[in-house]
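Next come a sequence and a model predicted from it.
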Amino acid sequence: MKLFSKLLIFTLLISACNNSQQVVYQSNGKVNYQLTPEDEALLDSIQQKSFLYFLNERHPVWDVVKDRASEWAPSSIAATGFGIPSLAVGVERGWITREEAVKNTLSILSFYVNSSQSADTNAAGYKGFYYHFHRMSTGTREWRCELSSVDTGLLMMGIIFARNYYNTDNPDEQQIRELAKFLLDRIEWNFMEMPDTGKFAHTISMGWYPETGLHNMGWKGYNEALFLYILAAGLGMENIERSYNAWLKSYDWNTYYKDYPHAAFPPLFGHQFSHIFIDFRGLADPYMHKKGIDYFENSRRATYAQRQYAMDNPHGWVGYDSLCWGITASDGPTELYNSDGKTFYGYAGRGASNPNLNYFDDGTIAPYAALSSLPFAPEIVLPTVKSMIDRNGSRIWGKYGFYDAFNNTVNWVNDDFIGIAQGPTLLMIENFRTGLVWEYVMIDPVIQRGLNTLGFKYF
């Protein structure tokens, strides 16, 4: 597999020589950090438990991944996008065979290729995009959910990984590559461009509804959709530079914590999801070049800023300190726990950049928030994870590892597991340890083209 990657990089280098303006982007491999045997054992345990989610919580025929472990849950295209490379982690760590992973991956891609694409309210997708959730019974739209741009993007990033990882002449692996190309090429990106007026003009819309049309909001920076613009650029969205400039215009360069100035977005997942697939070390667009940092460093600072927020603990939540932080999208205690003037929320996009910029902070901690920042700041993440276990024990640990979230202010634990938490946990640990996902995504021509189109350069 390493030989394939080196040959593809060599091909890209030769191509770049014919066009001096083109940059060749590469993975920098694993993160250079010395782990103790205790650290290795801890990460082994967390990864293997998280992997079991993707092995067990899937459709018995189509292999698409459920949104959460609850029996009633539909499948999620984002969770499936994370699930595809998770199967490869299982192969590399000896938990399943390559043949099993190929079978499951081929089943997933076949489902999406063969599922219904139309403007009907009960289809699986439209214009190459897919609905956020699908019924486990029929494989069609669940509830009245949106045709999701960013979640389709996460699915496609997993598919990009697959077409590079499964690179042998085996007929099934060849078919994976063929189906991947079909799914990527079918997307009609300009269908999702917002109108040319209003504050979201020319951005990529958050979604579309067959009942009402485009979502009334578009993806403006900074948040988890950074990768979406790179993907759209690589797949030929018209006027993508204009759309990307619209995305950049709303960046909030936050300097509240003077040691950690960064493009702010309070929920930590917004600083993690793009980095699961793209190795941004040393890599910046024109905006970040002017700030003098790359996107990897931006996520490191966001991680440190949130830890500092927990240490400051402006709302006085029980447990917050230097070893208990991780505020991001998760379930929560809900209003059933409201008392003494304190308000608690259910599922919410929690986050905190500083005391003046925080969303829905109600004392709820999601362990995956810290774990998914492992590549950026292992020196603070590992002690935090160990402390969570020491302080809470089996109370926050179940069959797939860490539960989704806990809140020590009201002594609440959500004993469910969510796919878009399990995936980042498993994959960011793997990137930290081996660089696996980065290796097979960075070499893809779509990613190379997208980064070049949007002006990403190395320092």
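Now that the structure is in, tell me what you want to look at.

use CA for all of it now, contacts and neighbours both
Fine.

what ranges do the helices span in the stretch 151-300 of the chain?
Secondary structure of the stretch 151-300 of the chain, counting by DSSP state H, counting those that start in this stretch: helices at 171-186, 226-234, 240-249, 273-277, 286-291, 295-312.

One more to weigh against that first structure:
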Amino acid sequence: MKYLLFIFLIITSCGSNESSPKGDDSPTPSTPTPLTDEQLVDVVEKQTFKYFWDFAEPNSKLARERYHPDGNYPENDSNVVTTGGSGFGLMSIIAATSRNYVSRSEAVSRLNTIADFLANADRFHGAWPHWMDGNTGRVKPFGQKDNGGDLVETAFLCQGIICVREFFKNGSEEEKALAQKFDNLWKGVDWNWYRNNQNVLYWHWSPDYAWEMNFPLEGYNECLITYVLASASPTHSIAPTAYHQGWARNGGIVSAATKYGIPLLLKHNGAEQAGGPLFWAHYSYLGLDPTQLTDQYANYWNVNVNHTKINYQHCVENAGNFAGYGPNYWGLTASYSRNPNGSIGYNAHMPSNDIGVISPTAAISSIVYTPAESLAAMRNFYENYSGQLWGPAGFYDAHSKHYNWTANRYLAIDQGPIVVMLENYRSGLLWNLFMNAPEVRQGLLNLGFHSGKYGF
């Protein structure tokens, strides 16, 4: 998992010529009377969306890799955009349009800018790189050998691209033209080429280093959506054997492990006993609806609910005796973190790697799986920690009551799931758009998936 390998700190700055979604710009929310659950969810969704609207990269309008409101950056690099985070941003724009946080015409204008940028940006056998320069569209190396196509980041982007197409395809003539632009983008990805002539997908290819990164996509982690889209492609699809032999390891993906009496169901790579970071339950499932979704290996609703409940129970039991941990202060995932010397770093928090840092995105983005527990955490963050945690783009990325520490910074890959999963909790919008795309339905069927909810 590339986010767990290393991450660079880059500069970001804000700016937009379009109207603001009119969230709360104050450093702490004003709550003279307690908000209802519905009001709270709306406030958090609207404010978090500002990451992708007010603080988008000015030229491309894609999502910046990160945003630091205090301007404290170690490098002068304010135009780096993230491919996967931009996919989450596309879905956030659809959610915001449906909520009238921004007008439909504003959304179309911005999405046209994004589509034109992506059409002219660097691509490698159809796949975009992990990072791009928002001014030029040229690849920004994520690492020395990671200077080419990134298939997983591309999958996260295409998940959003398909949702945009579905949302606008039956609209006005201008909207239909926009939908066609996005349709052309996703059809240009050569998923099958990224098999490297084997029955598994590979994460990276570089024009300078070829396949030297050597990361086969084997389950289970955050990458399921890559196989779904590779199977769904009408232009460059993979055969089901790549999914069953590569991702599912000929059935070896299935797990008999339990934690707190809760079955894990699938083997979480490197976290086989208690599950990986919670973003594994979010990234692939922003569009892919796990409700009643099954294949021969698992029921994916149970996979994600159980994963979340294990993470929650770990924080409630609090074997590490960290201050604050409990039923309304929980959630471990990859995010900014506090290093032992007190400096800010990046860490993949999970039950087997718990250092006393809670990431708001972990609990909030899990609201579709654990609504009562997630609402309790969100209300606690908002009502009791807002002076530390609430900022211009919603809750900051990470917090530790134990160390009285907050990462007053944001990451696109953490803010995006908050907006999208809150909307899925409220209306199921992004799930319905993605799952009703005909190619997605066929791709899932090709791999042996069935959905009782969507009738296939």
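Everything's here; your move. Just so it is clear, the model here is predicted, and its values are computed rather than measured.

wait, residue 307 of structure 1 sits on residue 325?
Yes. If you go by C-alpha atoms under 8 Å, residue 307 of structure 1 and residue 325 touch, sitting 5.8 Å apart.

Spell out, range by range, the strands that occur in the stretch 51-200 of structure 2.
66-67, 80-82, 131-133, 149-150 (DSSP state E, counting those that start in this stretch).

just the helices of the stretch 151-300 of structure 1: most buried one?
helix 273-277 (a mean of 26; mean count of other C-alpha atoms under 10 Å).

Read off where it ends up in structure 2.
Helix 273-277 of structure 1 corresponds to residues 283-287 in structure 2, going by TM-score structural alignment.

need the longest helix for structure 1.
If you go by DSSP state H, structure 1 has its longest helix at helix 37-56.

residues making contact with it?
65, 69, 83, 86-87, 90, 382, 399-402, 419, 422-423, 425-426, 429 (C-alpha atoms under 8 Å, 6 or more residues apart in numbering).

Using ChimeraX, define a selection of the buried residues within the residues you listed.
Buried members of the contacts of helix 37-56 of structure 1 can be picked out in ChimeraX with the line below, counting by 16 or more other C-alpha atoms under 10 Å:
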select :65,69,83,86,87,90,382,400,401,402,419,422,423,425,426,429
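
Just give me the match in structure 2 for residue 319 of structure 1.
Using TM-score structural alignment, residue 319 of structure 1 lines up with residue 324 in structure 2.

ignore the last one, residue 388 of structure 1
By TM-score structural alignment, residue 388 of structure 1 lines up with residue 381.

who's in contact with its match?
Counted by C-alpha under 8 Å, 6+ apart, residue 381 of structure 2 has contacts 329, 360, 389.

How about residue 127 of structure 2?
Residue 127 of structure 2 touches 149, 150, 151, 154, 189, 190, counting by C-alpha under 8 Å, 6+ apart.

need the residues you listed in CSV with distance to residue 285 of structure 2, can you?
Output for those, formatted as CSV (distance: C-alpha to C-alpha, whole Å):
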residue, distance to residue 285 of structure 2
149, 22
150, 19
151, 17
154, 15
189, 20
190, 22
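
Now rank those residues by neighbours and give me the top one.
residue 151 (30 neighbours; other C-alpha atoms under 10 Å).

Map that residue onto structure 1.
Checking TM-score structural alignment: residue 151 of structure 2 goes with residue 149.

quick one: that match and residue 306 of structure 1, what's the gap?
Counting by C-alpha to C-alpha, to the nearest Å, the gap between residue 149 of structure 1 and residue 306 of structure 1 amounts to 28 Å.

Residue 10 of structure 1 now?
The value you get for residue 10 of structure 1 to residue 306 of structure 1, if C-alpha to C-alpha is used, is 40 Å.

Also residue 43 of structure 1?
Taken as C-alpha to C-alpha, the span from residue 43 of structure 1 to residue 306 of structure 1 is 22 Å.

for residue 160 of structure 1, same thing?
32 Å.

Residue 286 of structure 1 too?
Separation of residue 286 of structure 1 from residue 306 of structure 1 (C-alpha to C-alpha): 26 Å.

and residue 394 of structure 1, how many residues sit next to it?
12.

Does it belong to a helix, a strand or coil?
helix (DSSP: H, G, I helix; E, B strand; the rest coil).

in terms of contact, does residue 313 of structure 2 touch residue 259 like I think?
No. Counting by C-alpha under 8 Å, residue 313 of structure 2 does not reach residue 259; the two are 9.2 Å apart.

returning to that earlier point: now do the same contact list for the match of residue 151 of structure 2.
Residue 149 of structure 1 neighbours (C-alpha under 8 Å, 6+ apart): 129, 130, 192, 204, 205, 206, 207, 228.

wait, what's in contact with whatever residue of structure 2 lines up with the second one?
Residue mapping for residue 130 of structure 1 onto structure 2 gives residue 128, with TM-score structural alignment as the criterion. Residue 128 of structure 2 sits next to 83, 121, 122, 148, 149, 150, 151, 153, 154 when contact means C-alpha under 8 Å, 6+ apart.

again, 10 Å this time
Each residue near residue 128 of structure 2 by C-alpha atoms under 10 Å, 6 or more residues apart in numbering is listed here: 82-84, 118, 121-122, 137-139, 148-155, 157, 189.

ok, now residue 323 of structure 1?
Here residue 323 of structure 1 is in contact with 307, 310-311, 370, 380-388 (criterion: C-alpha under 10 Å, 6+ apart).

would you turn these into TSV with distance to residue 51 of structure 1?
Output for these, formatted as TSV (distance: C-alpha to C-alpha, whole Å):
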residue	distance to residue 51 of structure 1
307	27
310	29
311	32
370	18
380	24
381	20
382	19
383	22
384	21
385	18
386	20
387	23
388	20
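
what's the closest of these to residue 61 of structure 1?
When those are ranked by distance to residue 61 of structure 1 (C-alpha to C-alpha), residue 370 comes first, at 33.8 Å.
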